[in-house]
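In: whatever this is, show me its structure:
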Amino acid sequence: MATGTPQPAFVLVRPQMGENIGSAARAMWNFGLDRMRLVAPRDGWPNPSAVAMSSGAGRLLDEAQLSEDIAGAVADCTWVLATTARPRDMTKTVYTPEAAMAETARRIAAGEKVAVLFGPERAGLENEDIAQANAIVSVPVNPAFASLNLAQCVLLCAYEWQRATGEADPVVEALAGTEIAAQHEVDHLARHYEERMEEAGFFFPATKAPAMKLNLRNMWSRMPLTRADVQMLHGMMRQIVRWKDKGAD
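Out: Below is the predicted model:
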């Protein structure tokens, strides 16, 4: 069963290879999309090659809606986007994938039904196909090599849909079970190193010692140290001192 999450339908128009249909299904499911529609797949439907490439997303293929033409595939939709990497001499609003999925999210939240058309592998959507869409999604690719694999294009749009509707933080510090070191822990580490380095005669000549210590303190403060880092650095210094004392014996 399809999820109840409001989302766009991804319509594969005259896809040529079952493998690409399966890869597109996998890409959709990676980002929580499960409304696949197929328009006149070249090798018929169902297609065993699509199942083999779907890698756990076979449910999307089982529930995919099959239509003879684009009109039938998008009959229930209020806004239709057509993807293309080539310039088209047509008067239509052109969106990047990011802007297209943001607008899609806005329209779906308002109760509209949206479909995104993806063309066949050989040359993409024809102008006659695009004429049935309300707007264009143009992927900013290398103009010298504008050809995108069908599943790659699906993945790009699915990813932007997730970005437009998800709650993912743009940056996350993965601390692997530890915590950021408190200031007093970093201060203790700095004093430990200063004392041992003082004993080793590192701060020489004496006239430069204050500036050297200041630079060392500044280095510690710039480093995003965790408690595990601080403990390891303490241990490193202790081992160095033990090794030195052992050598002196």
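
In: can we go C-alpha only for contacts and neighbour counts from here?
Out: Fine.

In: what's the spacing between the residue lying closest to Thr83 once chain neighbours are set aside and Trp45?
Out: Of all residues beyond its chain neighbours, the one nearest Thr83 is Val137 (4.6 Å), with distances taken as CA to CA, 6 or more residues apart in numbering. Using CA to CA, to the nearest Å, one gets 27 Å for the distance from Val137 to Trp45.

In: these two: who's more crowded?
Out: Higher neighbour count among Val137 and Trp45: Val137, with 23 against 14, using other CA atoms under 10 Å.

In: wait, is the more buried one part of a strand?
Out: Yes: residue state for Val137 (DSSP: H, G, I helix; E, B strand; the rest coil) corresponds to a strand.

In: now do the contacts for it.
Out: Taking CA atoms under 8 Å, 6 or more residues apart in numbering, we find Val137 in contact with 81-84, 94-97, 100.

In: give me the buried entries from the residues you listed.
Out: 81-84, 94-97, 100 (16 or more other CA atoms under 10 Å).

In: so which of those are in strands?
Out: Mapping those onto strands (DSSP state E) picks out 81-84, 94-95.

In: quick one: the residues you listed as JSON lines, columns for distance to Ala190 too.
Out: Converted to JSON lines, these look like this (distance: CA to CA, whole Å):
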{"residue": "Leu81", "distance to Ala190": "59"}
{"residue": "Ala82", "distance to Ala190": "60"}
{"residue": "Thr83", "distance to Ala190": "57"}
{"residue": "Thr84", "distance to Ala190": "58"}
{"residue": "Val94", "distance to Ala190": "56"}
{"residue": "Tyr95", "distance to Ala190": "53"}
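
In: nearest to Leu33, of those?
Out: Checking those against Leu33 by CA to CA gives Leu81 as the nearest, at 16.2 Å.

In: quick one: that closest one and Asp129 touch, right?
Out: No: applying CA atoms under 8 Å, one finds Leu81 not in contact with Asp129, separated by 10.5 Å.

In: on that earlier part again, in a markdown table, list the contacts of Val137 along with distance to Arg163.
Out: Shown next, in a markdown table, are those (distance: CA to CA, whole Å):
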| residue | distance to Arg163 |
| --- | --- |
| Leu81 | 18 |
| Ala82 | 20 |
| Thr83 | 18 |
| Thr84 | 21 |
| Val94 | 19 |
| Tyr95 | 16 |
| Thr96 | 13 |
| Pro97 | 11 |
| Ala100 | 12 |
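
In: another for comparison:
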Amino acid sequence: MAGTDHSVAPIARGPSIVLVEPQLGENIGMVARAMANFGLADLRLVNPRDGWPSDKARAAASRADHVIDAVRLFDTVEAAVADLTYVLATTARPRDSFKPVRGPDEAGQELRSRIEAGQAGGILFGRERFGLSNEEVGLADEIVTFPVDPAFASLNIAQAVLLMSYEWMKSGRGENSRPRFVAPEVAPASKDDLHRLFHHLEDTLDEVGYFYPPEKREVMVANLRTMLTKAGFAEPEVRTLRGVLKSIDRALGEHRS
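Out: From the prediction side, this is the model:
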């Protein structure tokens, strides 16, 4: 489509787009193009199947070179979202999870609200063939799903990114009524801090034999992580909880000795 003005700078700031194990360079390129259409530029890839950089991705991006050039690679989803404080996971099917579920319009508004408040937000998109695993969804704060025809609910990855990018852009338009004053903002914990809390808690619970029987450990860990993610801890709260766990660890060490 004609009409692109390449002299106009991309709109600054917006949610990070995280693609988990994307398979085709062409799909990554179409995602970059969709992002550029709506002012997004932070594209993160977790283990792209065909490696990176990709000539096919650049060709399919249709001159969204600023997005392609800024792509960052990660080995794990945890690493890709470590610096974020609010993460949405996209999924087309119900999950065995107690996480809040939003539609794309509501999710766009929530992203806008948090990012304008200085938080770092992001959206997880899964593999072309089977999406995100339950464990990966468990790393997000909330789920976003699209109101598509249940008889044909499959969206390709570029379509899904396009929809969320559009909702992000749309959320910034129109008059937003704001209260005259608000409560002081407390910085939310980064995902890296939260993941450290997960691992510390799980190690301590292993030490006291909480995960019993052993074959249920994976499900029990997933439930704990869901509860901790839903809490929306601030960074000082995570520090306090880590301090509590360290005290328990010391007491366990003294008891053993």
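
In: sorry, back to before: identify the residue of structure 2 aligned to the residue nearest to Thr83 of structure 1.
Out: Counting by TM-score structural alignment, Val137 of structure 1 lines up with Val144 in structure 2.

In: and the gap between that match and Pro100 of structure 2?
Out: 9 Å.

In: which helix runs longest in structure 1?
Out: helix 227-248 (DSSP state H).

In: other SSEs contacting that helix?
Out: helix 183-199 (3 or more CA pairs under 8 Å, 6 or more residues apart in numbering; DSSP states H and E).

In: find me the equivalent region of the helix it packs on in structure 2.
Out: So helix 183-199 of structure 1 sits over no part of structure 2, by TM-score structural alignment.

In: following that helix, which helix or strand comes up?
Out: helix 209-222 (DSSP states H and E).

In: in structure 2, what stretch matches that following helix?
Out: Going by TM-score structural alignment: helix 209-222 of structure 1 matches no residues.

In: so which elements touch that helix?
Out: helix 183-199.

In: quick one: the helix it packs on to helix 227-248, angle?
Out: Helix 183-199 of structure 1 runs at 20 degrees relative to helix 227-248, counting by axes from the mean of the first three to the mean of the last three CA atoms, to 10 degrees.

In: in helix 183-199 of structure 1, what's buried?
Out: Those would be 185-186, 189-190, 192-194, for helix 183-199 of structure 1 by 16+ other CA under 10 Å.

In: return the closest of the residues you listed with respect to Leu148 of structure 1.
Out: Val186 (50.5 Å).

In: my read: the closest one touches Trp220, true?
Out: Yes: look at Val186 of structure 1 against Trp220 with CA under 8 Å: they come within range, at 7.1 Å.

In: so where is stretch 81-101 of structure 2 in structure 1?
Out: With TM-score structural alignment as the criterion, stretch 81-101 of structure 2 aligns to 74-94.

In: what comes up buried for the matching stretch?
Out: Within stretch 74-94 of structure 1, judged by 16+ other CA under 10 Å, the buried ones are 74, 79-86, 94.

In: how about these, which pair is most distant?
Out: Val74 and Arg86 (22.7 Å).

In: tally up the residues packed near the counterpart of Ala146 of structure 1 in structure 2, please.
Out: Alignment note (TM-score structural alignment): Ala146 of structure 1 maps to Ala153 of structure 2. If you count neighbours by other CA under 10 Å, Ala153 of structure 2 ends up with 11.

In: what of the one 4 residues further on?
Out: Applying other CA under 10 Å, we find 20 residues neighbouring Ile157 of structure 2.

In: contacts only, for it.
Out: Ile157 of structure 2 touches 27, 31, 125-128, counting by CA under 8 Å, 6+ apart.

In: so which of those residues are in helices?
Out: Per DSSP H, the contacts of Ile157 of structure 2 map to helices at 27, 31.

In: please report which of the contacts of Ile157 of structure 2 has the highest neighbour count.
Out: Busiest of the contacts of Ile157 of structure 2 [other CA under 10 Å] is Val31, holding 29 neighbours.

In: give me the nearest residue to that residue, chain neighbours excluded.
Out: Per CA to CA, 6+ apart, closest to Val31 of structure 2 is Ala158, 4.6 Å.

In: ok, average deviation of the host helix or strand of that neighbour from structure 1?
Out: For Ala158 of structure 2, the element it lies in under DSSP H and E is helix 157-170. In the superposition against structure 1, helix 157-170 of structure 2 averages 0.3 Å from its aligned positions (mean CA distance after the TM-score superposition for structure 1).

In: what span of structure 1 is the helix or strand following that helix aligned with?
Out: Counting by DSSP H and E, the next helix or strand C-terminal to helix 157-170 of structure 2 is helix 191-207. With TM-score structural alignment applied, helix 191-207 of structure 2 matches no range in structure 1.

In: the following helix or strand past helix 191-207 of structure 2 aligns to what range in structure 1?
Out: Per DSSP H and E, helix 191-207 of structure 2 leads on to helix 217-230 as the next helix or strand towards the C-terminus. Mapping helix 217-230 of structure 2 onto structure 1 (TM-score structural alignment) gives no aligned residues.

In: give the buried residues for helix 217-230 of structure 2.
Out: Those would be 220-221, 223, 225-226, 229, for helix 217-230 of structure 2 by 16+ other CA under 10 Å.

In: could you identify the helix or strand that succeeds it?
Out: helix 235-256.

In: so how far is that next one off the chain centroid?
Out: 28 Å (CA atoms, centre = their mean, to the nearest Å).
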